[in-house]
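> build me a model:
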Amino acid sequence: MAGAVRLMRALDRELFARPPQVVAPELIGRLLVVGDGPERVAVRLTEVEAYSDEDPASHTYRGRTPRNEVMFGEPGHLYVYFSYGMHHCANVVSHLEGRSGGVLLRAGNVVDGVALARSRRGRPSSDHLLARGPGCLTQALGLSLVDGGSDLCKPSARIRLYDDGYRFEVSSGPRVGVRLAADTPWRYWAAGERSVSAYKRSPRALLSEG
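Down below sits the predicted model:
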């Protein structure tokens, strides 16, 4: 990220205090930075998905639980969950006052700390695979359940989101692998980027929605 560091601006809470489907496309091209010094890894986001409380595919659709509590709280925090007993997924809490929701961080390009990301990921064949998919992204960044609830807008935070002025052309379409509201076009990605995961419609959605 040589040269870009001088231009980086931390994203503030006001950006996240809006509907998740509005926030989501604005996160494409932003930098998610975790750690400092030799433990620092930065990913430029290339793919995200939005989930609101009116969305049957959202973890908050059926109300508040101990698991999803953070998604009802202050925008700009991190919601992390363990998916299918296999990997962690990270979401940025985004919603209007009195609502709930978030943006799932699906993929990105590792632009700093590549060697550390490779070691965490088992050295995949190509660097564009390091953070391709939500589980790979959290693994490359070293994120887990212990990071749930982290305030991304706190100046001293270990995990932060930045804007360094970099922009992609943004495309949108159906979300990946969800059973309910499978055709809601709240998946956003950087057009033409190899780190973007392949679209896969859930077989359960095919059966349930015909």
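> from here on, just use CA atoms for contacts and neighbour counts.
Noted.
> need the residue closest to the centroid of this protein.
Nearest residue to the geometric centre of the chain (CA atoms, centre = their mean): residue 105, 1.3 Å.
> in stretch 2-17, what's buried?
Applying a neighbour-count criterion of 16 or more other CA atoms under 10 Å, one finds 8, 10-13, 15-17 buried in stretch 2-17.
> does anything pack onto the helix or strand where the residue nearest to the centre of the chain lies? Which helices or strands?
In this assignment (DSSP states H and E), residue 105 forms part of strand 101-112. The contact analysis (3 or more CA pairs under 8 Å, 6 or more residues apart in numbering; DSSP states H and E) places strand 101-112 against helix 20-26, strand 41-52, strand 87-93, helix 134-141.
> highest mean neighbour count out of the ones you listed?
The highest mean neighbour count among those, using mean count of other CA atoms under 10 Å, belongs to strand 41-52: a mean of 27.
> angle of the helix or strand that comes right after that strand against helix 134-141?
Helices and strands here follow DSSP H and E; after strand 41-52, the next one along the chain is strand 78-83. Per axes from the mean of the first three to the mean of the last three CA atoms, to 10 degrees, the angle that strand 78-83 makes with helix 134-141 is 120 degrees.
> strand 78-83 vs strand 101-112, what angle?
90 degrees.
> before we move on, the earlier item: any chance of the helices and strands packed on strand 101-112 in a markdown table, with distance to residue 2 too?
Output for the helices and strands packed on strand 101-112, formatted as a markdown table (distance: least, CA to CA, whole Å):
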| stretch | distance to residue 2 |
| --- | --- |
| helix 20-26 | 23 |
| strand 41-52 | 12 |
| strand 87-93 | 26 |
| helix 134-141 | 19 |
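> tell me which of those sits nearest to residue 194.
Closest to residue 194 of the helices and strands packed on strand 101-112 is strand 41-52 (CA to CA; 9.2 Å).
> now the other sequence, so there's something to compare against:
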Amino acid sequence: MNSNKKDNIYHDVRPLPPSIYKVTALEAAPKLLGQTLVRRTEDGDIRCKIVETESYGGIEDKGSHAYGARRTARTETMFQEGGACYIYLIYGMYHCLNVVTGDKDDPQAVLIRAVEPLTPRDAELMRIYRGKLPAGKPANLSNGPGKLCRALSIDKSLNGCLLNQMDGPLYLEAGADITDLSIVQASRINIPYAEEYAFVPWRFYIQGNPYVSVVNKQAAPFTIPR
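Here you go, the predicted structure:
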């Protein structure tokens, strides 16, 4: 569908710098915070701020689907050159969205764990796609990887979509200046099988943002290297 010009009044449409797709997942994960995820739908474009990410990097990461160079029909997208999205299904019912980064044949992926709608209109469209929400705080709309995929109508049909192409159904735009964000890092969520990699501080989130899925009291301040 064609983007409604009215949707663009409240922000400057700028692509992410290509460099963010060329680095490792661990380098890219904090840099994706504050950036804008755009889902183009038949009802209009939905824009959200990325507020929480998780890094899964390389064949040595025991938390990664590609650990040990496991190359299957499911993981093949992870081996693409940075810029594609890797979408998979967990528990047979929840989709998860990842940003593929790095070089071809080096499986690097950043899981998008939580997003915040940019405007009330974006939030309303997301509520329509989510359906009936459980009682609780408004952030339950998209404060988790499965929740945000439902709210943005993201499923495996979008697997491999190029996030660095702004004419597609799902893409990334430049958002907030990351130097203005208060970023913390903490351990990843629900990967006990990853052994020593289960506790590495490879999850990043914007401190104090209500849409963050899990707040870790031991989270440490993180400064993005210049």
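> hang on, the earlier thing: including secondary structure, could the buried residues of stretch 2-17 of the first structure go into JSON lines?
What follows is those, written out as JSON lines (DSSP: H, G, I helix; E, B strand; the rest coil):
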{"residue": "8", "secondary structure": "coil"}
{"residue": "10", "secondary structure": "strand"}
{"residue": "11", "secondary structure": "coil"}
{"residue": "12", "secondary structure": "coil"}
{"residue": "13", "secondary structure": "helix"}
{"residue": "15", "secondary structure": "helix"}
{"residue": "16", "secondary structure": "helix"}
{"residue": "17", "secondary structure": "coil"}
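> give me the aligned partner of residue 96 of the second structure over in the first structure.
With TM-score structural alignment defining the correspondence, residue 96 of the second structure maps onto residue 89 in the first structure.
> ditto for residue 32 of the second structure
That one, residue 32 of the second structure, aligns with residue 27 by TM-score structural alignment.
> follow-up on the earlier one: closest to residue 154 of the first structure out of the helices and strands packed on strand 101-112 of the first structure?
It's strand 87-93; of these, that one is closest to residue 154 of the first structure (CA to CA) at 13.7 Å.
> mean distance between the closest one and the second structure after superposition?
Compared with the second structure after fitting, strand 87-93 of the first structure deviates on average by 0.4 Å (mean CA distance after the TM-score superposition for the first structure).
> what's next to that strand, contact-wise?
Here strand 87-93 of the first structure makes contact (CA atoms under 8 Å, 6 or more residues apart in numbering) with 16, 20, 70-71, 73-83, 100-105, 134-135, 138-139, 143-145.
> please apply the same query to stretch 37-47 of the first structure.
27-35, 105-114, 116-117, 131, 140-141, 187-190, 193, 195-197.
> change it to 6 Å
28-34, 106-113, 141, 188-190, 196 (CA atoms under 6 Å, 6 or more residues apart in numbering).
> before we move on, the earlier item: turn the buried residues of stretch 2-17 of the first structure into TSV, including distance to residue 95 of the first structure.
Listed next are the buried residues of stretch 2-17 of the first structure as TSV, based on distance: CA to CA, whole Å:
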residue	distance to residue 95 of the first structure
8	24
10	19
11	15
12	14
13	11
15	10
16	7
17	5
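> of those, closest to residue 182 of the first structure?
Using CA to CA, the buried residues of stretch 2-17 of the first structure come closest to residue 182 of the first structure at residue 16, 24.1 Å.
> aligned to the closest one, what sits in the second structure?
So residue 16 of the first structure corresponds to residue 21, using TM-score structural alignment.
> okay, that match and residue 43 of the second structure: tell me how far apart.
29 Å (CA to CA, to the nearest Å).
> next: residue 187 of the second structure.
In terms of CA to CA, residue 187 of the second structure sits 37 Å off from residue 43 of the second structure.
> ok, now residue 199 of the second structure?
Distance from residue 199 of the second structure to residue 43 of the second structure, by CA to CA: 41 Å.
> between those two, point out the one with more neighbours.
residue 199 (15 against 10; other CA atoms under 10 Å).
> now do the contacts for the more buried one.
Neighbours of residue 199 of the second structure in contact, by CA under 6 Å, 6+ apart: residue 187.
> and stretch 110-121 of the second structure, how far out from the chain's middle?
With CA atoms, centre = their mean, to the nearest Å as the basis, stretch 110-121 of the second structure stands 8 Å off its chain's centre.
> touching that stretch from outside, list them.
25, 29, 47-56, 97-99, 123, 142-145, 212.
> list the buried residues in that stretch.
110-118.
> quick check, nearest of those residues to residue 68 of the second structure?
Using CA to CA, these come closest to residue 68 of the second structure at residue 110, 17.8 Å.
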